[in-house]
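> Predicted coordinates and the sequence they were generated for:
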Amino acid sequence: MSSAKPVRVCIVGAGASGMSAAYALSQHPEKFQVTVFDKAPETGGMATSIDIDADKFGAAYINDGVQGCSPVFANTLRMFRMLGFEATEVGMQISFGKGDDFWTNVYPTSLVTQFKGDIAKFGRALSVIKTFEPVFALVPVHAMLKLFRFSDDFGEKMVYPLVALFFGTGNQTPYVSCAILERVFKDPSMRLFEYDQKSLLASIPTMLAFPKLHDVYQGWQSEIASRGNVTFKLNHEVLRVVSRSSKKQGTVQIEYKISDGEIETHPQSADFDELILAVDADSALKLLGKEASWMEKKVLGSVKYLHDVTITHYDLEYMQKFYETYYNPSHNAPLPNSISTKERQDTERAFEFASKNFRPLYYTMQYRQDKSKIEMSFDLTHYQPQFRGEKPAGPIEITDTSKHRNECRPVLDITREAQDASKGQAGESAHTGKDAQGRPEPPLDKHVFQTIFLDRDGSQHLWTWKDIKPEKKIYEKWWKQQSHRWQHYAKVVPWMMWINGKNHTHYAGAWSLLNMHELAVTSGFAAAYRLGADYPFHGDEECERLFRLYLAASHGVRMRKRDRKGVLA
């Protein structure tokens, strides 16, 4: 038996990436001793839940910051299922624009007919981009639209809103890499929508709404800590990395303080062998300070962040002023005599469906002063299943152990509580309306909406946030997000492999590639894997496909020889 001491690992950040790294390392209690620092009082990072008035709004909480995912996000969904939590299927209906600029994926509108030539050409453009992806990775969307000679209106009214929907790009949509746009249509691990040559978006894709994220992350923390080799230090803010080349107590030395309410300690120090920075690039660079290498300064400093504000509210008048919230037959696409009988019947069926089932989850609105810039909103009551009586754990039962469900044993107390059917009954008295399937839900004037105002520094003069009635506001949250500008794929993504693993430091976070919860989870697994941990879902091809891609792109390595099959694996 080996007498080697466990490797002491410091993880800064307890969001999706930090938790994934901690989980993978926790599987090897004999090899690793891990400490997770986060200045917040709870794990989860951006994936948080907030309490709301159940009697007024028909649910006791909302998920805030992260709403859901595509069904192809295999690593995220498997991790949640193992913990005893299940995402809920929901049809992702969108409502883009207002009045003559309105279009949707629910039924064909006049705007879709207007751009039928551009829409058909868009599919051909996606194929070209896929073929020459390394080149197009450096081409921004606005340049791609000019290159393929799309009309300006098509770009502003259809393409830019789609890009913003995919990435929440902080009103930087014209500058996003067009290769990434192609990925969300074509890549099996990232695909969100299916392209349609007539309507741009093919029908209504199935999306997944997350269970209560607060409970998921509390359960995840308990599962990680249960093996005894991971310690969580919440309300502990890491102030700086003092050294990564010390020869005394440990190679990595950090300085931190405890901040819990009004209690705050003087800076303290701790020593480790390895460091995982599971925080945004700005924060990582600030923590490294003078310890940052020239390459780290160049790469981390090239990640551009934008400041946004999310206002959670129930101001239906505001929503109806700026968005199309209900089916209006005046927007129907014309039915010329030249179309086939089948096409006419299909279109009329779409109109009939929309008249009974139009329930948008996502909204976007272009500012009239600058149509390349938009505002985004969600109808959380349509999106999140607790407003229709689903329990916090989602549609899952303790007895269900199929496909890795409830795999973590013994079942956690928080999992049992979240799976209690009675937890889904909160706010039943407010369910005086019905959804398209006839299930009780709150009426539209009691719906909870979220409106995101993007890019404070470049767009605040356009914001309509003052139109939201103060008495209708529930919660206001400022946050920052990365921009997926083409420069990100020139100055950051290709160079991550040159800083990952150097100076006893690994980086984890979706910012290293693409802003998705799934990539945050995968990045954490990759950092732990580089330190010698196993990939937790080895052998699960749906999960492993993205892991291999990320490991190659961000770390410049393949899986270990014993973990791969075939020369190209």
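Received the coordinates, thanks.
> make it CA atoms for all contacts and neighbour counts henceforth
Noted.
> Does residue 58 touch residue 431 like I think?
Yes. Contact criterion CA atoms under 8 Å: residue 58 and residue 431 qualify, at 6.0 Å.
> any common contacting residues for these two?
Here residue 58 and residue 431 have 441-442 as joint contacts, going by CA atoms under 8 Å, 6 or more residues apart in numbering.
> In terms of neighbours, single out the busier of the two.
Per other CA atoms under 10 Å, whichever of residue 58 and residue 431 has more neighbours is residue 58, with 29 against 21.
> Could you measure from that one over to residue 445?
As judged by CA to CA, to the nearest Å, residue 58 and residue 445 stand 12 Å apart.
> Tell me which helix or strand the nearest residue to residue 264 once chain neighbours are set aside sits in.
Nearest residue to residue 264, sequence neighbours excluded (CA to CA, 6 or more residues apart in numbering): residue 258, at 5.4 Å. Assigned by DSSP states H and E, residue 258 belongs to strand 252-260.
> That strand packs against which elements?
The contact analysis (3 or more CA pairs under 8 Å, 6 or more residues apart in numbering; DSSP states H and E) places strand 252-260 against strand 236-243, strand 268-272.
> which other residues reach the last one?
Under the contact criterion CA under 8 Å, 6+ apart, strand 268-272 has outside partners 7-10, 249-257.
> okay, now the one to match up with it:
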Amino acid sequence: MLKKVAIIGAGAAGMSCAATLAKHPEFAVTLIDIDSHTGGQATSIPLDQSTHGASSLNDGVQGGSQIFRHTFQFFRRYGYEPQPVKLQVAFGKGRNFWTNVFPNALVDQHSAEIKKLLRVLTCVKYLMPILGIMPVKTILRLFRFSADFSNQMVLQLLALFLGTGNQTPNVSSVLLERLFNDPQMKLWEYDPDTLLPNLPLMYTFPNLNNFYRDLAAGLRVKGVDIRLNCNVTIVERGKKGVVLQLQDHEEGQSTGQPSTETFDDLVICCPADESKNLLGQNATWREKYVLGGVKFFNDLTITHSDSNYFRQIFESVYDPKLCAKPTTQERKNQIAFAEQEPRSQKDGWLGFRPMYYMHSYVSDSTKIEMGFNCSNYQHQFREELGENKPPLPQDQHVLQTIFLNDQEKDLWTWDAIDPSKIISYVIDPFLAI
């Protein structure tokens, strides 16, 4: 007898769950989502290729590291290949600038603290029940790291790792330890000299709209009933199963009459606050406790081509004044790499072409603004140019600026972005535990 399973949410988690259950013939899977597309926040937007050098952009999810092997398996199963890219970052501005591309003063200044942090992470690993649950900000104060090192380097790098924005200081310190030391979680090796290693390998994703379209088609062939533009308004659990009230939903409006359907099991692949609301009074005390322990804050992501704004906020072009002394051959080689005229490569760029950007606000160094140069990062821009070609002019690049937590929007500088150069914008909730 078939077991009817409903999955609420057709984002990455819901699609993965449906794909796993579809392998087993004893399950009849129904996948439900209020949106008109699968993939959740993993979306692509069209671009004017004649202006920006590519016809599309992955705007919600940029890429990942080699630990994303299960994601890569899904891509390859449907004929898509993740593409390698050597990571370049540019954090801070002026005296607070640092990068993993060439030696710089801030990294040299905090050399002793970088080595010390590696020892502290070892302590966290072996004293996890005590130290691991402490917030990162507490560990940094407890072991007397300087505020400059904590705010300009550690917290910014962890925000890049986790995407936790201005809530990063409240993240449990065990996550910082695991992201450097756990073979299943770490993105890169910890570099005891520079914190972030020089040009580590990352991967960019294929066109995510196309991938999730093909994945959805493949799931339908396997018998998965995918219902988009469908909202779950009520969840009732009882001895005979789970009863869902379903409502058609298009363009933000409910349409038609609601209906009910009974399933044997339910998997909720939604954010914690949505899951708690769905369960309502039927939630157990454990569910209320766990789901209620997550807070969400709204970010504003603006995709644009205002390179003047980017240059004012970040160090986006190579400046020899930012280099530290070339005291070793390795440092000389890194400077020589950064000084090159930029040229496209299969795995990134020759020359200083940062992809990830971050800086602290002058008025509050514990708060940050994030940015991406998508033209430097995503592989389709290099592929269209061809190998060993110079980049397009800066004012044709596709950039993203992420303003964190709308409760602190008095810090935001979004009104300085030229409105005529905005490609798209979206408000995204991000979570902090």
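Yes, it's here. What you are looking at is a predicted structure, and each value in this text was computed from that prediction instead of being measured.
> so what number do they get for TM-score?
After superposition, the two chains reach a TM-score of 0.95 (TM-score structural alignment, normalised by the length of structure 2), with 422 aligned residues with a CA RMSD of 1.4 Å.
> returning to that earlier point: which one among the contacts of strand 268-272 of structure 1 gets closest to residue 294 of structure 1?
residue 252 (18.5 Å; CA to CA).
> how about residue 317 of structure 1, what's its partner in structure 2?
When structure 2 is aligned by TM-score structural alignment, the residue opposite residue 317 of structure 1 is residue 308.
> tell me the contacts of its match?
Residue 308 of structure 2 sits next to residue 395 when contact means CA under 8 Å, 6+ apart.
> before we move on, what SS does it have?
Following DSSP: H, G, I helix; E, B strand; the rest coil, the label given to residue 308 of structure 2 is helix.
> what do you get for the one 3 residues further on?
Secondary structure, three-state DSSP: residue 311 of structure 2 is helix.
> before we move on, the earlier item: restricted to buried residues, select the contacts of strand 268-272 of structure 1 in PyMOL.
In PyMOL, a selection of the buried entries from the contacts of strand 268-272 of structure 1 looks like this (16 or more other CA atoms under 10 Å):
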select buried, resi 7+8+9+10+250+251+252+253+254+255+256+257
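> The stretch 51-200 of structure 2: helices as residue ranges?
According to DSSP state H, counting those that start in this stretch, the stretch 51-200 of structure 2 carries its helices in the segments 69-77, 105-109, 111-126, 136-142, 147-149, 155-162, 173-181.
> So for residue 295 of structure 2, which of these sits nearest?
helix 155-162 (15.3 Å).
> Which positions within the closest one qualify as buried?
For helix 155-162 of structure 2, a neighbour-count test (16+ other CA under 10 Å) marks 155-161 as buried.
> In structure 1, point out the residues matching it.
So helix 155-162 of structure 2 sits over residues 160-167 in structure 1, by TM-score structural alignment.
> thinking again about what came up before, residue 474 of structure 1: which of the contacts of strand 268-272 of structure 1 is nearest?
Sorting these by how near they are to residue 474 of structure 1, with CA to CA, puts residue 257 at the top with 32.0 Å.
> which of the helices and strands packed on strand 252-260 of structure 1 sits most buried?
strand 236-243 (a mean of 20; mean count of other CA atoms under 10 Å).
> before we move on, the earlier item: distance from the strand holding residue 258 of structure 1 to the middle of the chain?
Relative to its chain's centre, strand 252-260 of structure 1 lies at 29 Å (CA atoms, centre = their mean, to the nearest Å).
> tilt between that strand and strand 268-272?
Inter-element angle recorded for strand 252-260 of structure 1 and strand 268-272: 140 degrees (by axes from the mean of the first three to the mean of the last three CA atoms, to 10 degrees).
> quick one: strand 252-260 of structure 1 to structure 2 mean distance?
Once fitted to structure 2, strand 252-260 of structure 1 is off its aligned match by 1.0 Å on average (mean CA distance after the TM-score superposition for structure 1).
> In structure 2, what range does that strand match?
Using TM-score structural alignment, strand 252-260 of structure 1 corresponds to residues 242-250 of structure 2.
> Check stretch 138-151 of structure 1 too.
The aligned range for stretch 138-151 of structure 1 in structure 2 is 133-146, by TM-score structural alignment.
> Give me the buried positions along the matching stretch.
Neighbour-count burial for stretch 133-146 of structure 2, counted by 16+ other CA under 10 Å, picks out 133-140, 145.
> Kindly report the same for stretch 328-345 of structure 2.
The neighbour-count check on stretch 328-345 of structure 2 (16+ other CA under 10 Å) flags 331, 334-335, 337-339, 342-345 as buried.
> ok, now stretch 256-276 of structure 2?
In terms of neighbour count (16+ other CA under 10 Å), stretch 256-276 of structure 2 has its buried residues at 262-264, 266, 268-270, 272-273, 275-276.
> Throw those residues into CSV and include distance to residue 199 of structure 2 and secondary structure, thanks.
CSV is the format used below for the buried residues of stretch 256-276 of structure 2 (distance: CA to CA, whole Å; DSSP: H, G, I helix; E, B strand; the rest coil):
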residue, distance to residue 199 of structure 2, secondary structure
262, 52, strand
263, 50, strand
264, 49, coil
266, 43, strand
268, 38, strand
269, 35, coil
270, 35, coil
272, 35, helix
273, 38, helix
275, 39, helix
276, 42, helix
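> What is the burial count for the alignment partner in structure 1 of residue 323 of structure 2?
By TM-score structural alignment, residue 323 of structure 2 lines up with residue 332 in structure 1. Using other CA under 10 Å, residue 332 of structure 1 has 20 other residues around it.
> pretty sure residue 332 of structure 1 contacts residue 112?
No. At 9.7 Å, residue 332 of structure 1 does not count as touching residue 112 under the criterion of CA under 8 Å.
> nearest residue to the corresponding residue of structure 2 for residue 26 of structure 1 other than its sequence neighbours?
Alignment note (TM-score structural alignment): residue 26 of structure 1 maps to residue 22 of structure 2. Using CA to CA, 6+ apart and skipping the chain neighbours, the partner closest in space to residue 22 of structure 2 is residue 222 (6.3 Å).
> what does residue 102 of structure 2 align to in structure 1?
Matched across to structure 1, residue 102 of structure 2 falls on residue 107, judged by TM-score structural alignment.
> which residue in structure 2 lines up with residue 11 of structure 1?
Counting by TM-score structural alignment, residue 11 of structure 1 lines up with residue 7 in structure 2.
> Now that match: which helix or strand?
Following DSSP H and E, one finds residue 7 of structure 2 within strand 3-8.
> and stretch 202-219 of structure 1, how far apart are its ends?
Stretch 202-219 of structure 1: ends 37 Å apart by CA to CA.
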